[in-house]
Every structure is written in C-alpha cells, then in structure tokens.
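**Student:** Sequence unavailable; structure follows:
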C-alpha cells in the first residue's frame, strides 16, 4: 500500500501541483511571519543590550504617589544620591541621566526622527572629561547653553555637521542651537529611527528637570565587582524613594518588553496565515476528492483483492503526507525569503531597523513542517474515508456516487442549526456593549461554519438567480449553470474559499468607514474651535506644551478666542485623577457640549463643569461640593456648576486654569484651542504657523486635519489587511482552477459529445468561463453579505463607546469587491477553458 500510494503521487504531478501551491503559500506565510518577527525582535534586543553595556546598576526614583496619596511632582534623584553612589565600594563611576522630549528640524523644517523617539539628554563628563555613553566622532561635547551634540544618524539624515546651527523645540518655542559635535550611541531608540540631542548637564537639567536633579543614575562597576555585589552596596545608600536594578535585569526586562511588543504583530500576521491555510483546506479536499474519483475503480479492485477500508484510507493519507511534506519544505524556504523581504520593505518605508542576521529558529522549522503536513492530512482524511466506504461493486459500475438524500438532509440540518446559533450569539453579543466581544467572536466563527455547511443548499437558488443573464449566452450559458449546480458540494467548497476572504475584507471596510464617519461627526459636534495646537511626535501621552504658546497666539490679530487645555494631577473626591484647566471666558466658543444639567454660566474660579460619566460615578449633581487636594498638597472645595455629555474629545473635570496654575509644580499645557477671523482657512493656518516660528514640533490642526490623522491609521490598517488577505484570494484562485480542472476531467466524455453535435471550441471555452464566473460571484455574494452583517454587529459594540458612530455601507467598495470576485472567476478559468477546448473529440467520447 505504501508503494502504491507513492506511485500515485508521482502519477498525478500536475494536479497535485495545485495542492502543493496552496499549502506552500500558507506555510510560507507562517514561516515568513516567524522569521520576520524573530529577526526584528532579536535585532532590537541586541541593540537594547548594547545600550546597557556601560550600566551595571541603575538607580531610579519610585514612580508612585507620596504616602499621603497626594499627587506629587515627578520624582527625581538628587546630586547627593549621585555622589553617594559614586563612592560605594566596587563602583568605578556614576553618571547622572536626564532626558526629555526634544524635536529637531531638518534643512526643510521637517522633524527628524520620524516622531518615533525624539529625545534630548545630558552629556555628563567623567573625571577624564568624557561621557562613557557617547563616543564623539566629530567636534566636541556641549559646554554651555546654546550648544548641542547630535547623534550621527540624525546628523546624516539632516545633512548636519559640527559648527552648523539647527532649529530645536523642547516644549514649544523654537530655539536655534549650535552643533558642537556629533556622536555615536548604542541607544536602542536611536537605532530604531529616533533622534537624540545632548545638552551640557546644567542646561539639560534646566530644560527637563530641575537644577541638581536627575531622572536616573547609572553606576559602573570596578574591575572584579559583580553587578549583584554592586547593587547590594548601592542599596545601602539609597533613600526611601529610590530603587536600584542591575543592568542585566534592565536589559532582560527591555528584551521581554520588545518580545511582547512584537508578539501582537506576530499574532496578527499568523491569524492571516491561518486564514490562508483554512482557505487552502478547501483546495486540498477538492484535489484529493478528484484524485480519489479518478481512482475509484482502482480502489474497488484493491478492495476486491483483499485491501481493507483502513488500508484504502491509509494509502490516501500517505499521499497527503508526502504532498504536505514537499509543500512544507518549499514553503519554509519561501518563508525565509518573505521574512527577508518584509524587513527590507520595513526599511524602505523610512523605518530604521537595527542591523542583524536573519533568525531561523528550530521552532520555526518545526512549526512550518507540522503545519504543512497536518493541514494536508486533515484535508485529505474525509475524501479518503469516503472512498473507503464505497462498496467495490458500486465503485466498478460508477465513477462516482452522488450523495444520498439522507446525507444532504443531515448536512442541511446541521448547517441550519449552526447558522441559527451563530446569528443568535452575534445578536446577543451586539446588545451587551463591550462585554459582548467574546460571544460575538464565537458566534461569528459558528455562523461562518454554518454557512459553509449550508452552501450546497444555498448554491441552487442563488445560481438559479443568474439564469436570465446566462441565457443571453445561449447554450454555453445554460450548460454553465447546470454544471455549476451539478456537484453542489464541490461548488460550495470552492465558493467558500472566496467567501472567507471577502467576509473579512468587507467587514473591516464597513467598520473602518463607519468609525471614520463617527469621528468626523464627533469632531464637527464636539469642537467649535477652528484650530487645535499641540506638540507632534510619536503617539501616546500628550507632549507638554509651553504656556508661552497660548500667550503668543492671544496676541495674533487674526485670533478671536484662545484657551489652553492644562492638565493638573489632583485628588478629586478621594480619587487620584486630573483637572483640566481652561479659559472660562473663551471655552464656550471653542467646544460644543450638550449640558444635561446646568451650563457654563458662572463657570470660573471655584465653579467647575464635569462630564456625565464622572458625575454619575461620584454621585455629583449641580451644586455638589467637590473636595480637591492639589499637586502641592493644598486642599480646597470646588462646586459643580454643570454636567455635560462627554465624548472622546471633550470629557473630565473642567476648571478655570487660573485656579490650578498656582498649585502646579511645572506649568504646561497639552493643547491650545483657538478661533480665528474668517474661520479655518489656509491663510490663517499659515499665519499661525509663522507666528509660532515654523516650529517643526508643533501641529496646527483644524477639524479635518484631526479626522484625517485618525483616518490615516484606519487606511494603513486596511491596506495591511488587504495585502495580507490577498494571500487568501490567491489560494482561492487556485481553488477555482482546481475545481474547473476536476469538472473538465469528469466531463471529458460529455465535452466530446458536445463537440460532436456542433458546439465549437469557442462555445466550450465560454461554457467553462461562465461556470467559473458563476461560482466566484456566488462566493462573492455570500462573503459580502456576511461581511456587512458582521460589520453591523461590531458597530453595535463600538457605538457604546463612540456615541456618534453611524453605520456606513461602502457601496462603491462592495461593488469593487464583487468585481474582484468576477475577475478571479475569469482569471481562474483561462487554463481549464483552454484545456477543455483542446480535448480530442473522439478520444473524449471513448473515455470512461
């Protein structure tokens, strides 16, 4: 049986090529994903480890509230701690570290560092006058205010050298600094595409901390002293509000963070690899169904001479194992190329990736081989089992047996139950808010399986609906329709492959378009301001903005109203939170909020307005007294003057900025809102940008800019999704080709007869193409329908957190997806149609 199975593999090389391609693509995606993420993760880990080469023990302040629970100023380390650390037994040196946001402008005024990590720091010279963290390659270290040293990568990007001047922004106002030198560094942020500017220690402390204070202290061990021994010595001199960790632990922690950060990307990419493999299962099952059908008589003879059902099934599975192993090896090799290509693609987009070799771990090889073989064997098991069940006499008298009525009834009943359960779970999840994510995801999976099981039943009425159009093509159209429904199970498996991909694409497109419409509406309803000014850079927490920005904007002739948004940590009603300081005279002109109770009337001084959720959670209403402990420890009572309906843009406790400013350790804003004469115009935007010194770090955005910025994220996500799902569509194309090739093989005698009675080669080609088109459009209609349903259901969840969410059906894109399904059908039919037209008429008639 083993020899027979292997001979059968070699005897059907052309048809098995389809299966090999399908499995290979899925495996290549899996191995490519693992190679890419492992390579990038290893490169970043190696880079981060280099950054800790000069750090044996790092001292950092406790990042927590003071013992009284009052939000205190950002914790720092004093010069006294640094001096004590430098003198502990086993310490060779101690370096004080200060860092903060610093934007650098290139020659064109654009920000260097791509917003990834735009940092400034201190050059802390040791006894030899050098900072061991940085190696100067040009010029000298900064020695006074007005000088900076620039990392070599940023200097190369911006075409700067020692002696040049550069425009810099730390918290808003533009500073022009002289580049005293250029240095190299192992800092992982710089290696990943960020920028780093160094000031002399006194200037850096003034900009990022306070004189005599540090964010971190790095201690270098003397020769013969271990990191653990040095940490024990340092622990003895630490104040209560500081802690120490070894450099090795910091490196390990950062490596783990990088690994976790890459795991989300890896998971997302593996999901799409799984989708490609799931779609490939249909092709594999169809291929082995075809091969088993071709060998039905052969298998019957083997049964007649003594082979058991188990041996027949085993022979099919041996073939599948051989095919899967070949596909897995080829896919693994292709995956290595994909991994290398993805890294090059990432670099070409402007992202700087640390250098490092391709990482091919044993788990990657093992996973690729297992995935290829297991998926192929699982897909081939059902056809093999079905072939073994056919009685030898029945097999000798018929090439293939039609499914029994009982079998179809059982299948349709199971499909209907699964479909109903899936719909019920999705509907239940859609009504549970964000808590319904689990039931909805499970229900979606059950519904897709249910529709797949029901597809043979659905194929007849849906394909019949195309009959009026097919009649326009005469006899070819009529035959195409009959052929499409002749074997509903095979048609269903082929259409399902396309359905899965289009379901995901359509669902994500519906969600993205609807969310974007909701965000546009929110910006329109929530913001009355013409512009919002904020610091640029990477996403995450808002960057601190100098209060001078708001003061400068107030003086501009085109500005009619200005309000800073100033956040101050405080203890409000017994809970640690923050207050948002605004200009009480201008805020009603700048935000559009609906008050549920009270208003902006009398707002200012000790009178505040709060959003509805905050008010509900604290049981506040208009007139309620709110106890507050400010950042400096002083207490006061605020009075609620209004409760408004909050949203993602405007929410929290709004208070007069003049009330909280005296209590802030460092006065900074995170945004400035303003209105201008004539509204949001290009002229006004240019005037504001010029008034702010053409600052590369400042963003002057109108409502459309804010919406477009969010839209870019969705567009990027959708484009990635489309690219990844293209793999599933390619596999689906192979599936349609496979089905048509199988159909042509089974109907060789019929095609010969059609040719004999007058249907020309062009008619044969048209018949096969129309059959392919009908099957593909059938899958496309199912996929788009399911995608719209899932998009609507997911939108019901999103609407609980985004009140302005509105379902948007992208009719244009859905039409494009349907056209893509039709194109898939036409493309897939090229080879089978040509092959059918070339069949020899007499040989086909004689074929069994």
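**Tutor:** Arrived safely. Every value quoted in this text rests on a predicted model; they were computed, and no experiment measured them.

**Student:** hey, let's count contacts and neighbours off CA atoms from now on
**Tutor:** Fine.

**Student:** other SSEs contacting the longest strand seen in the chain?
**Tutor:** Secondary structure of the chain read by DSSP state E shows that its longest strand is strand 559-572. Helices and strands touching strand 559-572, by 3 or more C-alpha pairs under 8 Å, 6 or more residues apart in numbering; DSSP states H and E, are helix 547-554, strand 575-582, helix 587-590, strand 625-629, helix 657-660, strand 671-676.

**Student:** ok, and here's another one to check against it:
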C-alpha cells in the first residue's frame, strides 16, 4: 500500500500542485509567525537583560495612599537616603536616578521617536557606568545635554549641535555635549533618551532634592539577596520597596513576552484561518482524486485489499503531500519571518539586533501542522471511497448521494446554523464586552460551519438566480450554470473557502466604519471647544501652557483639565478633574440629566455612573478630603451623560488647586475656544505661542477624529493583509477545482467540441462557471459579514453611546467585484487547458 500511495503521488504531480501550495501557504504563515515573534522576543529580552547589568538592587518609592494620610502621592527618595544606601555593607556604589518625558525635535522641528518612549534622565557624575560616552563629554548645567547614539544617528546630530527639546512645556535649546551608547530597551524599540546633569534633571522633572529610583551596585562576592537584606536595615519599609536586578530583568522579560504573546496570538489566529480555508481545498482535491480513481480502488478491493488498506493508502498519500508542503512551507516561513523583521525597520520601528531564532518547536509545529491538516482533510474522502462496494464502483452506480445522506447533512447544517445564530444574538445583547465575547465567538464559529454544511442546499436557488444573466452568453452560459450545480458538494467546498475570507473582511469593515462614525459623533457632540492641547505622549502639561494659550489673540475661553484624587466621606478614593468653572460650559456640550451644569465654588457635577454608584443626585452633599489633608463639604449641582472624552467628577480649579501638594499642578490637556473657529492660521498662532514645542500637540475636532481614524485604518489594513492569505488560498482552491473538473469532464468537453462548440465557447463556459462559484461564495461571505458586524456593533454600542451601525455599501460592492475578479483570474489556466484539449483524444478518455 505504501508503494501504491507513492506511485499515485508521483503519477499526479500536476493535479496535486495546488494542494501542496494551499498547505504550504498555511504552514508558511504559521512558521513565519513563530520565527518572527521568537526573534523579536529574544532580541528584546537580551536587550532588557543587558540594561540591568549595573543594578543589583533598585529602590523605588511607595505610594502614600495606603497610610491614609495623603492621597495618591509618592514618598520621596531623598539625598540622605541615597548616602545611607551607599554606605551599607556590601554596597560598591549607589546612583540616584531621575527620569521623565523629554520630547526631541528633528532638524525640521518634528517629534522624533515614538512619543511614549521619548525619555529623559540624569547623567551621574563625570562618568556614568550605565551610559558609556561614545564621543564628547558629560553634560553640565542647563545648557548642555547628552543624546543616545541611535537618536543622534537618526536625526543627523553631532557633538556641538543645538538641540530643540521639551520636558512638559517650555522649549529648551541646549548644546549636545556628548553622545552615549545604551542597552535601554525603549531606545532599541525606536524611542529616544536625553540626559542632563542630576541637578538640572531634578529641576526639569520636578524632583528637586529627590530621586525616582536609587540603583545600588554590589561589591564583588556580595549576592543581590544579601545586599537587599542589608539595605532593608536603612530603608523604611513603608516608604520604599526594593527589587533585585535579576527580578527586574525577569519582570521586564515577562512583560515583553506578554506583549509578544498578544501579537503572536493574533497572527496565529489568521494563520489558522488560512489553514481552515485550506482544509476545504485539500478535502475537495482528495474527493475528486478519489472519485477519479474509483475503479482503480475497486480493483484493489477486488484483488484482496481491505477497506482499512484502501483508507490507509489515501492517508499515506496525504501524509507524503503534507510532508513536502510542510518542509517547503517551513523554508518559506523562515523567509517570511526575516522579511517581517526587515519590514518593521522600513516602517520606522527599530528592532534590537540579534540572530534569526528558529526553535525546535517552530520546526515541529510546521511539520505537524502540514502533515496532520492534510491527513485530516483526506480522511473523509478516503473512508468514503473504501466503503463503496467494488462492483458498484466499477459500474459507477455510487455517484449520486443518497436522499438519506442529504437529509442528514441538511438537518445537521440547520441545527448548527440555528445554534450559531442563537449564540451570536445572546452575545450581542450582553451587558459588557467581556461577557459577550465568548458566546459571540462560539456562535460565529458554529454559524460559519453550519452555513458550510448547508452550502450544497443553498447553491441551487442562489445560482439559479443568476440564470437570466447567464442566458446572455448563450450555450456557454447555460452549460456553466448546469456545471455549477452538477456537484453541489464540490461547489460548496470551493465557494466556502472564499466565503470565510470575505465574511471576516466584511465584518471587520462594518465594525471599523461604525466605530469611526461613533468617534466623529463623540468629538463633535461633546465638545464646543475648537482645540484640545496635550502632550504627544499623554503626560501632563505645565500650567504655563494654559496661561500662554489664554493670552493669544482671538482666544475667548480656555480650561485646563487637572486630574487628581480626593477621598469621599473618609472611605472612597475618587478620581476628580479640575476645570475652569467660569468657562467649562462654553467648551463642552454634555447632556445634563439632573440638576444643572454648574461648576463653581464647592459645586461639582458627576456623571451618571458615579451618581448611581454613590447614590448621588442634584443637591446631594458629601465630605471630601484633598491631597493636603484638608476636608471640605461639596455639593452635587448636576448629573450628566459621560462619554469617552469627558467623564467622572468635575470641580472648579479655583477650589481644587490650593489643596494640591505638588509644587506645580499638572494638566492632562487644555481646551481652547476661539472667536474665529478652527483654522490653519489660528492653529499656527497657538503653536507659535507655545514655542513650536515638539512635545505638544494642538488638535482640532477633525485632528482628534483623524488620529483615531488613522489607528483604525492601520489596524484594518494589517488585518486585510493577514486575511489576504486566506483569500489567496481560496483562489488556489477555485483554480484547483476547475482544473480537476476540466480533467474529469474531458470526454464531455471533447463531445461539445465535436458537435460544434468552438474553443472560445469552451473558455467562456469554464470562466462563467468559475465566476458563478466565486460570486456565490462572495454573496454568502458578505451576508455573514454584515450579520457578524451588526452583532459585534450591538455589543460595542452597550458601552459607546454614539455607536450606530454603518453599512459600507461602496466597500461591499468592491468586495463583490473582488470575488468576481477572483473567479475570472482563477479560470484563466483551466479555461485555456480545456480549450486546448484534442477532441478525439478527449472523447476516447475514461
């Protein structure tokens, strides 16, 4: 049986090529994903481990909130504590670390690096072991800064150049005194790092006389655990906590692994979709191959082969095909992994250097996936062929499916589809996204499988609907329609492969378009302000920004959004936003459901969620404790509908700010209204008033909407790219089905040629058949995609008040045209092959 299987593989090389390609693409996607994520993860982990070479024990401040004396404030790591830690037994040195956000402009004035990873810090003394100088000298004073080598290379900066940068407001223009190297993982990931001398860093990052962290280096022979034990004797337990360098490296490695895990899961999900689509093609191919070899298999049964041996022969054939496809797919996958890493570089994402990682697990997964998927897909056709009695097979009386099998299939499909629809509806009505995800996902899978099972039943009426159009093409069109429904199971398997890809693409497009529309509504309905000003990385602004904006010509109202915590009735810690009570009504348009929108003095407004949770209504009073420990009676003036832009408790800054303990209040953003409305000229005036600061963004409503839209578009394009793999596999399936169908109908095609149908007619017949099958799959896919998009939208709408279902008719029409194009392109080779058949040879074929 092994020799028989090997002979069949070698004898049908051309016929099995598409099957090999389908499996190979799926395996390549899986192995490429594993190679890429393992390579990136390994590079980041090695980079992060190097970053802690100079740290044996790190001391960080505890928050004071747990003690009940102040709220949300960190204890200070003082100079005195630094000196004590340097003197403990086993400590070789101690470094005080200061860090914060530092935006660096390139030579065109634009922000460099990734906003969230644009960091600043302190250079310790004349020679910092953490940051070896590559050129120049250590920074001294407010007019000097050191820059990391990678950022200097990207920006074209050298020692002696003037650098424009911003910390939290004012623009600074220090001179680059030195360029240093670093193993900091954030820099390796595309961020930037600027270092000042310690005194300057403390002043810029509001840590005068204190540090964000103290890093202690152990003497040779002293373990990290022993050093931490000694440090515990001098470091107050309630004010700071300590972590060893090994623990820090492990924590960062786990964070990186967790981040890569999300990406790996997403990529593997789409690889699984491509393989799932490939299963239909493989099963279809083996069904046709087995059908074409029915007499051969019957003869094997007649000469003594058992059913099990026949099935085993088909499975061995599948295993050999799967092994070839798996090995080829693994090789292609390694190339995909390397290419994806290079692509990240071209897109501006800097990846730490390191070798391409091909683990035994990746190799094993590729081989198992390729072989097992192929064998599973081939098992049913092989089993079905083995059950056919030899005499019936030789006389072809087995060709038609029995009524019993059709009833069983349709009943099963209806039950699966019904269960899927029910689960999707339950998931769509869940109270929260987390509650609805599982039933929605399970229902979606059941519905897709159910529709696939029902596709042979659905094919006849849907394809019959295309009959009037096909009649235009005469005999070729009529024959194409008949051929499309001649073997409903084959048509179903071919169309289903395309259906799955278009279901996902359509569903994602519906959701993305609806979410974008909801964001637009939110931005326009909740804000009367013309501009929102904030830091590029989401950090806090200096209060000077509000003052500068208020002084600009044409600005009629401003309000900083100042965030902090208060304690309500001595028990509940509550998040509160300070606003300009006199102007906030001019800058927002929030729906008030109870009372009035009055934020002055000791009056506050709260959103409906907070009001319900605390039992508040207009007129309710409660005692609030501020950061400085002062208590005050506050009154709820009104209750409003919150959204993703504004929510929680709003309190007048005139009341809140005097009780903040920090030397300088920090604003999350500033809302601005102008007399002339939003315009390019007004925006330029605002940016110039802020010194063309690279770290501050001035955004109007359209900018806010476009930013979110660009994120959605980027995500959608990534998903389109991933789903393209499934569509490519589906195209191979259409080509494979048509090619096998042409081979199967060689005698029939020869007869058609003999009775006068020209070669052009044969080509049209095959192309029309392909077009009908593809459009059938496209219609099913778009219909299911709209249903899933609606269901997911209902779930999203439970938490986003402005969500409304938007059907992208233009894109859906484009997807249907794409399905038609797939059909036309897939038919080119089979149609040409059919037209070139020698009619006499074809008539004599069996």
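**Tutor:** That came through fine. The shown structure was predicted, so the numbers you read here are calculated from the model rather than taken from an experiment.

**Student:** Nearest the middle, which residue of structure 2 would you pick?
**Tutor:** By C-alpha atoms, centre = their mean, structure 2 has its centre lying nearest to residue 715, at 6.0 Å.

**Student:** Can you give me the distance of that residue to residue 721 of structure 2?
**Tutor:** Using C-alpha to C-alpha, to the nearest Å, residue 715 of structure 2 is found at 10 Å from residue 721 of structure 2.

**Student:** try residue 684 of structure 2
**Tutor:** Counting by C-alpha to C-alpha, the gap from residue 684 of structure 2 to residue 721 of structure 2 is 38 Å.

**Student:** repeat for residue 650 of structure 2
**Tutor:** Between residue 650 of structure 2 and residue 721 of structure 2 the distance, using C-alpha to C-alpha, works out to 44 Å.

**Student:** Have a look at those two and say which one is more surrounded.
**Tutor:** More crowded of residue 650 of structure 2 and residue 721, by other C-alpha atoms under 10 Å: residue 650, with 28 against 13.

**Student:** which residues touch that one?
**Tutor:** Contact analysis of residue 650 of structure 2 by C-alpha atoms under 8 Å, 6 or more residues apart in numbering lists 576-579, 599, 604-606.

**Student:** before we move on, what SS does the counterpart of it in structure 1 have?
**Tutor:** Taking TM-score structural alignment, the alignment pairs residue 650 of structure 2 with residue 654 from structure 1. For residue 654 of structure 1, the assignment made with DSSP: H, G, I helix; E, B strand; the rest coil gives strand.

**Student:** Nearest spatial neighbour of residue 654 of structure 1, chain-adjacent residues omitted?
**Tutor:** Of all residues not flanking residue 654 of structure 1 in the chain, residue 580 sits nearest, at 4.9 Å (C-alpha to C-alpha, 6 or more residues apart in numbering).

**Student:** what's the counterpart of that neighbour in structure 2?
**Tutor:** Under the alignment (TM-score structural alignment), residue 580 of structure 1 pairs with residue 577 in structure 2.

**Student:** can you count the residues close to that match?
**Tutor:** So residue 577 of structure 2, with other C-alpha under 10 Å, has 21 neighbours.

**Student:** my read: it touches residue 559, true?
**Tutor:** No - counting by C-alpha atoms under 8 Å, residue 577 of structure 2 does not reach residue 559; the two are 11.1 Å apart.

**Student:** on that earlier part again, now compare the contacts of residue 650 of structure 2 with structure 1 and keep only the conserved ones.
**Tutor:** Contacts conserved in structure 1 for these, using both residues aligned by TM-score structural alignment, their matches' C-alpha atoms under 8 Å: 576-579, 604-606.
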